[in-house]
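Chemist: Could you look at this predicted model? Sequence included:
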Amino acid sequence: MSSLAEKSAHSAANRPLSGEDRGRAAATIAAQLTFENLAREFDTTQALAGFDLDVKPAEIVCLLGPSGCGKSTLLRIAAGIEKPTGGRVLINGREVAGPSRFVAPEERSVGLMFQDFALFPHLTIVANVAFGLKALTKAAAHREALAALKRVGLAHLADEYPHILSGGQQQRVALARAIVPRPAVMLMDEPFSGLDVQLRDAMQEETLSLLREARATSVIVTHHPEEAMRIGDRIAVMRAGRLIQAGTAETLYHQPSDLFVARLFSEINELAYKVGASGVETPIGVLPAPGLNPGESATVCIRERGVVLSSGGEGIPGRVLDVKFLGDVSRLEVALEGFERPIKVRVGESEGWRSGAEVRATINPARVLVFPA
């Protein structure tokens, strides 16, 4: 391929596809995926420690959590690449991994897309996509692979080799290869982590559209809360090999189960208090502290976006100490009467606050979170 033609192909393939540019994904029969008390140990390290989750047919669930919390291990066990130390994995109620049964990966109807895409450099792009279609004749596999490449907008590069592809194109080829066997369950391990910000947003939309069309039950690993909120029907938050909380983006944002989850989904001010006889006494009123006894320590969380500033009227008096420009928003540091240390506040950049400005702050107590310290 000439340099000019290659640049043109790259430009076309890195654009979001219009309805006329692409075919449609072949539909599959979605399966229910269940993890029951799943455990996995590596020598002295426990990667999974009693993980439970039920993923409904055709549901898209994002696994969210820090590095080393067990997300990738969970996918590898579901795909059959690793065996669990304890617990079970079930697909449509059938045990595929557990104490009494282990089903080979090729018999699970599970597709796995790796973080690094893992394309074979010595195979053409269409041969990469057709690689897993061993049950079909060569002609049928080629035909199915071409259809999948058309769906992701890369049919024109079918006979080229992976080394000419950009990052976004490699992601599309890997996605085509994963969906072409029409798996009942699709597992994706940080599929967008290697892409730049603008391309990542476009590929998230394309991938989501493809998964919806294919109707495959999907589990997607990510480190990014915003990505999880954008893609997932539900989000499963993991920490130290366990499920901490699972729910919709709205549930996890408004009703986080603990401080760890609250930190993931919003920027917060964390303030230390002692619980009194009637709750936690703060400058914005007495806050309920369910599950905490008088005298115990509590962390009061005020979202940076939950503080409303005005130049007069009602509210807690204060002064702007510092302003950081962050594009569409500004992050203010504000000294407020009654608080021992400054409060961080995020406001629209157009509000035009400056250091030294006198303000009044309104904080809705119903939007403040209280957790054990």
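Modeler: Happy to help now that I have it.

Chemist: Could you use CA atoms for every contact and neighbour count after this?
Modeler: OK.

Chemist: Would you state the strands of the stretch 251-373 of the chain in chain order?
Modeler: Per DSSP state E, counting those that start in this stretch, the stretch 251-373 of the chain carries strands over the ranges 268-274, 280-282, 285-287, 297-303, 307-310, 316-325, 329-336, 343-348, 358-363, 369-372.

Chemist: Comparison target below:
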Amino acid sequence: MKKIVNYICAPRLRVDSVSKNFNDKNILNNVSFSLYPGEVLCLLGASGCGKTSLLRIIAGLDKYFNGNILINEEIISSNSIYIPPDRRPISMLFQDYALFPHMTVEENIKYGLKELRKDQKTFKVNKIIDDLGLTDHKGKYPHELSGGEQQRVALARATAPEPIILLMDEPFNGLDRSLREYVREETISVLRNSEAAVIAVTHDPEEAMIMGDRIALMRDGQIVQVGTNEEMIFNPIDKYTVNTFSNVNAYKSKVDAKKVMTPVGEFDVSNLKEGDNVEVLIRDVAFNIINATEKNSYIVKQIDFTGEKSRILLTPNDSNDIIKIVIPGKSQIKPDDKIGLSVDNRYVHVFN
């Protein structure tokens, strides 16, 4: 279950107009957003869009940029101010875990607890090890652990100092699917029980929606949109956002009498000008199968059952347009069947 985040209070972290150039290439371009206490914000985007560069700037590993980084409304990085990483209340969980190979599990977790007495360190580390199911591995070295176990140790080391901000760079990227899902759920549970505000970098939209209280979608060094799952799905700011979270049916159309016509029917667009050329994007999850009628009839061309859902290709009776739909579970329809469609307008988006 996701936390209830207080977005009225002052942000824990504020990224203010951050830009970075390298070899005349714009790596980050005027990036701004806020992270609130206890929030998990997923930074989502394709490889090379600037996610890791932004994380390094926040952590203090890169001090050459324009803009401001603030924690609790105090500047920790700018053109004139720089607080080094070891003086920031931030922990970072790296993609490759970055465990010390010459240290045991217990020693790795203890590493960030320099200010505690020996007995306090031992008590705290033993509790963390027990909570994460690592008791049988506390004396082992990283090379003796599985990928999932290494990830848990890295998470334990990152959260042991009780940072107010935790940065996670593709933390599940090296795990196979079944282990990835298990470790991700375990990680989410740990994060929900901590007080840390978290930025988790991922290139996987589904993972972002599972983990995040909000998502910050990046493209080419810029923030495209920041919002909850519902805002990303039902109120996308542009075509890129729509395509990031869904497979879509895309159709060219023109506004006529405040409506646009597509192969699956017409839709109201009262906010657009008469005669505007537009693109209509309809998510493949927008459809329900109903009985065919004379004016609502489509021929089934292909069905692919993936175990959790059925992907179906259709064509209208009167054209060669392709329509892609997805329905839960295994469909009972067969190729060459004729079906009707109803459309949930919340999944229809029109852009000019």
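Modeler: All right, it came through fine. As the structure is a computational prediction, the values presented were derived from the model and not from experiment.

Chemist: Mean neighbour count for the strands of the stretch 251-373 of the first structure - can I get that in TSV?
Modeler: TSV is the format used below for the strands of the stretch 251-373 of the first structure (neighbours: other CA atoms under 10 Å):
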stretch	mean neighbour count
strand 268-274	18
strand 280-282	17
strand 285-287	15
strand 297-303	21
strand 307-310	18
strand 316-325	18
strand 329-336	20
strand 343-348	20
strand 358-363	19
strand 369-372	20
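
Chemist: Residue in the second structure paired with residue 356 of the first structure?
Modeler: Using TM-score structural alignment as the criterion, the counterpart of residue 356 of the first structure in the second structure is residue 336.

Chemist: rewinding a little: right, so of the strands of the stretch 251-373 of the first structure, which gets closest to residue 157 of the first structure?
Modeler: Counting by CA to CA, residue 157 of the first structure lies closest to strand 329-336 out of the strands of the stretch 251-373 of the first structure; the figure is 42.1 Å.

Chemist: just to revisit the earlier point, mind putting the strands of the stretch 251-373 of the first structure in JSON lines, distance to residue 34 of the first structure included?
Modeler: Listed next are the strands of the stretch 251-373 of the first structure as JSON lines, based on distance: least, CA to CA, whole Å:
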{"stretch": "strand 268-274", "distance to residue 34 of the first structure": "34"}
{"stretch": "strand 280-282", "distance to residue 34 of the first structure": "40"}
{"stretch": "strand 285-287", "distance to residue 34 of the first structure": "39"}
{"stretch": "strand 297-303", "distance to residue 34 of the first structure": "34"}
{"stretch": "strand 307-310", "distance to residue 34 of the first structure": "41"}
{"stretch": "strand 316-325", "distance to residue 34 of the first structure": "46"}
{"stretch": "strand 329-336", "distance to residue 34 of the first structure": "41"}
{"stretch": "strand 343-348", "distance to residue 34 of the first structure": "40"}
{"stretch": "strand 358-363", "distance to residue 34 of the first structure": "42"}
{"stretch": "strand 369-372", "distance to residue 34 of the first structure": "31"}
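
Chemist: So which of those strands is nearest residue 33 of the first structure?
Modeler: strand 369-372 (32.6 Å).

Chemist: Residues contacting that closest one, please?
Modeler: For strand 369-372 of the first structure, contacts defined as CA atoms under 8 Å, 6 or more residues apart in numbering pick out 258-259, 287-289, 292, 297-302.

Chemist: for stretch 245-260 of the first structure, same thing?
Modeler: So stretch 245-260 of the first structure is contacted by 229, 232-238, 244, 261-262, 265-266, 371 (CA under 8 Å, 6+ apart).

Chemist: With stretch 45-54 of the second structure instead?
Modeler: Contacts of stretch 45-54 of the second structure (CA under 8 Å, 6+ apart): 27-28, 43-44, 62, 169, 201-204, 217-222.

Chemist: Give me the buried positions along that stretch.
Modeler: 45-46, 49-54 (16 or more other CA atoms under 10 Å).

Chemist: check contacts around the residue mapped onto residue 224 of the first structure from the second structure.
Modeler: Matched by TM-score structural alignment, residue 224 of the first structure corresponds to residue 204 in the second structure. Neighbouring residues of residue 204 of the second structure by CA under 8 Å, 6+ apart: 44-45.

Chemist: ok so, going back, can you redo the contacts of strand 369-372 of the first structure as JSON lines with distance to residue 120 of the first structure?
Modeler: Formatted as JSON lines, the contacts of strand 369-372 of the first structure follow (distance: CA to CA, whole Å):
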{"residue": "258", "distance to residue 120 of the first structure": "44"}
{"residue": "259", "distance to residue 120 of the first structure": "44"}
{"residue": "287", "distance to residue 120 of the first structure": "59"}
{"residue": "288", "distance to residue 120 of the first structure": "58"}
{"residue": "289", "distance to residue 120 of the first structure": "56"}
{"residue": "292", "distance to residue 120 of the first structure": "57"}
{"residue": "297", "distance to residue 120 of the first structure": "56"}
{"residue": "298", "distance to residue 120 of the first structure": "54"}
{"residue": "299", "distance to residue 120 of the first structure": "51"}
{"residue": "300", "distance to residue 120 of the first structure": "52"}
{"residue": "301", "distance to residue 120 of the first structure": "49"}
{"residue": "302", "distance to residue 120 of the first structure": "50"}
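
Chemist: gap between the counterpart of residue 280 of the second structure in the first structure and residue 269 of the first structure?
Modeler: Structural alignment (TM-score structural alignment) places residue 280 of the second structure against residue 300 in the first structure. Distance from residue 300 of the first structure to residue 269 of the first structure, counting by CA to CA, to the nearest Å: 8 Å.

Chemist: With residue 353 of the first structure instead?
Modeler: 20 Å.

Chemist: Same check on residue 339 of the first structure?
Modeler: 11 Å.

Chemist: And residue 287 of the first structure, by the same measure?
Modeler: 15 Å.

Chemist: Over to residue 84 of the first structure?
Modeler: Taken as CA to CA, the span from residue 84 of the first structure to residue 269 of the first structure is 40 Å.

Chemist: Assign a three-state SS to the residue opposite residue 185 of the second structure in the first structure once aligned, would you?
Modeler: Under the alignment defined by TM-score structural alignment, residue 185 of the second structure is paired with residue 205 of the first structure. The three-state label given to residue 205 of the first structure by DSSP: H, G, I helix; E, B strand; the rest coil is helix.
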